[in-house]
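>>> Mind folding the following:
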Amino acid sequence: MEERPEIIAKITRRLLPFVGIIYLIAYIDRQNVSYAKLQMVGDLGLTEFAYGLGASLFFIGYFIFEVPSNIILERVGARRWFARIMITWGIVTIALAYTQNATMFYILRFLLGACEAGFFPGVLYLLTIWFPFKYRGRMVGSFMFYSAIANAVGAPIGGAMLDLNGTLGLKGWQWVFLVTGLPAVIAGIVTLFYLDDRPENAKFLDASEKQWLRSTLEQEDRASGKTLHTNPFKALLDRRVLILAIWYVSLPLGAYGISYWLPTIVKSFGVSNTVNGLLNIIPWAIVALALWGTPKLAARTGQTTAFIAGPALFGALCLVLSVYLPGDWVKFGCISLAAAGIFAAQPVFWTLPSSFLTGASAAAGLAVINSVGNLGGFIAQNAVPLIKDWTGSVEAPMLFVAACVFVGGVMTFVVLAYLAKHRDEVTLAAGATRTAG
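Sure thing, here's the model as predicted:
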């Protein structure tokens, strides 16, 4: 099949900025609690552990509803389902501004996870039906680039909103939730009019362009012997999916362990809320560069293992150094580099499931991996404040996070060897079948 880079460029211009901006909004709404925490813990009388539990309940709701949400998306289409996801999570975020006690905080964080469930793996599935395999690593990296921008943008917004404390009779942490929740509702409404469900429905592609994309993707599926289960829920029992899900836990654990705790670490430097927010732009600018460059290098060299294990192990090392090296700014620099390594490993990782799954099985498989993996966020948000309470140090929890990321980095070699062995077995079996026929 001939290359048609102009079609890929057209799809990229139409799709990536839009889903990226939506992800930016989603990520801000997921992370805003890390800034609200700086005031709401005292206002609501929460302990660090109670806050961590409430914040982490997001991932329980996410875990329970992720797979059903992605299967529904595959059946009803991205346009309507993404709109539903965004509008409901925006409403819940706004409701968090009126939290009265710990119980209400727990319930709303759980609901936020339930509402947002299916968005991230839904976009990953969307990329499998719009882009040939060779482009997906770069597309996932470009998409995740917006998570770094979200942290960079969310940081000064969160700090500035906290400094509105008392304006119009509202606390600063209430402003954080109000200002970050409304854009999700607006974006959900816009999605209904802008997003196309599938390439065959796209008005911006002509008939020949749609035919080229369909033929290319079908040819890829045939050539790689991808799996399409008769029932998409069978993807939950696919050993390759389960292994990837367990392996993936380490990366969200590291990412959320850093992103949720970073504002608290910077606050220990003795800076104001606004300065805290501005300083937090720095690590996410570094993460953005890593997310932009790593998938491109991986695609150019054809290496997968090096661009997953390498960044992860580098991130683990930097976290350890952040604990033992002296000086606030040295610690801050190490954590910034650690965040870059942990995030940079993820775009290349997300090319793996679509290398052996297709159709509804890909939608379900991606959801399983993301939902199980994101339990790492639940672990991080409970373990990190608990270790802080035990040790009295804001840096010590980073050793736990570093250990988990290190294990994930080492697992890369084992998991990719297993996937390669399975792929070889499938190829041999297909060859034997053709010979017998």
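>>> C-alpha from now on. contacts and neighbour counts both.
Will do.
>>> Just the residues contacting the helix or strand hosting residue 94, thanks.
Per DSSP states H and E, residue 94 falls inside helix 78-96. Helix 78-96 is contacted from outside by 26, 29, 72-73, 105, 108, 111-112, 115-117, 119, 122, 126, 174, 177-178, 180-192, 194-198, using C-alpha atoms under 8 Å, 6 or more residues apart in numbering.
>>> Now show me the structure for the sequence below, then we'll compare the two:
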Amino acid sequence: MISPQQTLRRIAWRLMPFLFALYIFAYLDRVNVGYAALAIQRELHFSNTVYGTGAGLFFLSYALFEVPSNMVLLRVGPRRWISLLMVVWGAISCMMPLVHTPAAFYTLRFLLGAAEAGFFPGIVLYLTYWFPQAQRARAIAGFMSAATLSGVVGAPFSAVLLRLDGVFGVSGWKWLFVGEGLPSILFGAIAFFVLLDSPAAAAWLPADEREWLLATLAAENLHPGRRSHLRDAFRNSVIWQLAFIYFAISAGLYSLSMWLPVLLKRISHGSDLRVVTLTAVPYIFAAIAMLAIARSSDLRQERRRHLAAALVFATLAFALSGLFTQHVIATILLFVAVISIWGCLGPFWAVPTSILQGDAAAGGIALINSVGALGGFCGPYLMGIVSDRTHSFYGALLVSAGLLLMAAVVAVRLPADACSS
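The predicted model follows:
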């Protein structure tokens, strides 16, 4: 007698730790420029506008290359494509110490975005090959919680690398990029030998469990309400609503990811290393929130209210954080913003994976992430340009709050049948 829970537990223990590790380094290579921001701006004399533009440019190329990258993954398989992407972006990260001008900074950030573009949507698609709809929010949230752990581990790790400042005459921020780029190259090589393209090739899964999983996924893919062609994703109004929601989420999320050390420095006036280490704190609670909200969403088979509630909390935290001059209150509100905005991602990503399959799933997931990537550009860019012109970050925080509030309204109005399994 097959136990579905036992089968899925076996799959989770086999796949998730490795995918978790991959995403830690993917996310760290994406946002470590935030940890290096204070040192880069000081040494290279970059203004907030230059830094914000470079930080955000990653997401323009990320948006441009996501859909094509996911379509390539469908053709060549996850194993080959994901391992190649990791090696390439790790190498680009290791080239960051060569930056001396804004043009070089912009170029490498753009190339890094192009290389990373296919990773996240590719893994979300990959998880649909292994987990049925009812367990998908928890699987996705478990994978995405690696990004929050990246903040927990990455902040002190980055602080250690920054302490190498002056070793062999090399600046600490340069050690940071090399030290965090090399693991991506290593794990990319390992991924080629560890990842499987489908459950059919999983020799470690007993034959009866493998057959049950393949039959279950095949039955879900035959559901008449699910779309399977790429054009269906672009014609689906729910996908475009989700794309707007993710635009707002990404604008807020990456505003904080790229600027949190700078914001905390301005609030607390602490040392660079103390500030970088402090940024780890909210990500501990964000990981807990992600898993708890995703579990609740899966158990209740409900997505809209879970998503909207987290967005409302994030809206309030963004809007209020700039009103308080007392650094403890302002810091707590920024931490609440981080926790809330990460907490919504499990139920959010469970929606498109439940209504699309095949080419439509690959294209739809990448489309949503591409539009979200534009938010990832706008958020950090606005933080830089607004702070340079007004000498305050509050205006940019209010823009993010407004976007998140609109996203909460759209989330509540999503069709009920698209938000339940």
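>>> Could you quantify their similarity as a TM-score?
Once superposed, chain against chain, the TM-score is 0.96 (TM-score structural alignment, normalised by the length of structure 2); 419 aligned residues with a C-alpha RMSD of 1.8 Å.
>>> Show me how far the helix holding residue 94 of structure 1 is from its chain's centre.
17 Å (C-alpha atoms, centre = their mean, to the nearest Å).
>>> do the same with stretch 297-311 of structure 1
19 Å.
>>> Show which residues not belonging to it make contact with it.
134, 137-138, 294-295, 340-342, 344-346, 348-349, 408-410, 412-413, 416.
>>> Okay, buried residues for that stretch please.
298-299, 304-311 (16 or more other C-alpha atoms under 10 Å).
>>> In TSV: these, plus distance to residue 9 of structure 1 and secondary structure.
Output for the buried residues of stretch 297-311 of structure 1, formatted as TSV (distance: C-alpha to C-alpha, whole Å; DSSP: H, G, I helix; E, B strand; the rest coil):
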residue	distance to residue 9 of structure 1	secondary structure
298	20	helix
299	17	helix
304	24	coil
305	28	coil
306	28	helix
307	25	helix
308	26	helix
309	30	helix
310	30	helix
311	28	helix
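>>> Run through the helices of the stretch 151-300 of structure 2 in chain order.
172-194, 207-221, 230-235, 237-268, 272-278, 280-300 (DSSP state H, counting those that start in this stretch).
>>> so of the ones you listed, which one's packed in deepest?
helix 237-268 (a mean of 23; mean count of other C-alpha atoms under 10 Å).
>>> Give the other helices and strands that it contacts.
Judged by 3 or more C-alpha pairs under 8 Å, 6 or more residues apart in numbering; DSSP states H and E, helix 237-268 of structure 2 is in contact with helix 4-44, helix 272-278, helix 327-343, helix 358-390, helix 394-412.
>>> Tabulate those (JSON lines), appending distance to residue 237 of structure 2.
Compiled in JSON lines, those are given as follows (distance: least, C-alpha to C-alpha, whole Å):
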{"stretch": "helix 4-44", "distance to residue 237 of structure 2": "29"}
{"stretch": "helix 272-278", "distance to residue 237 of structure 2": "41"}
{"stretch": "helix 327-343", "distance to residue 237 of structure 2": "23"}
{"stretch": "helix 358-390", "distance to residue 237 of structure 2": "11"}
{"stretch": "helix 394-412", "distance to residue 237 of structure 2": "12"}
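>>> Please identify the deepest-packed of the ones you listed.
Scoring those by mean count of other C-alpha under 10 Å, the most buried comes out as helix 358-390, with a mean of 25.
>>> relative to helix 172-194, how tilted is the helix holding residue 94 of structure 1?
160 degrees (axes from the mean of the first three to the mean of the last three C-alpha atoms, to 10 degrees).
>>> Superpose on structure 2 and give me the mean offset of helix 78-96 of structure 1.
When structure 2 is superposed, helix 78-96 of structure 1 averages 0.4 Å from its matched positions, counting by mean C-alpha distance after the TM-score superposition for structure 1.
>>> After that helix, which helix or strand is next?
Using DSSP H and E, the helix or strand that follows helix 78-96 of structure 1 in sequence is helix 102-116.
>>> Report the buried residues of that following helix.
So, applying 16+ other C-alpha under 10 Å, buried residues of helix 102-116 of structure 1: 102, 105-116.
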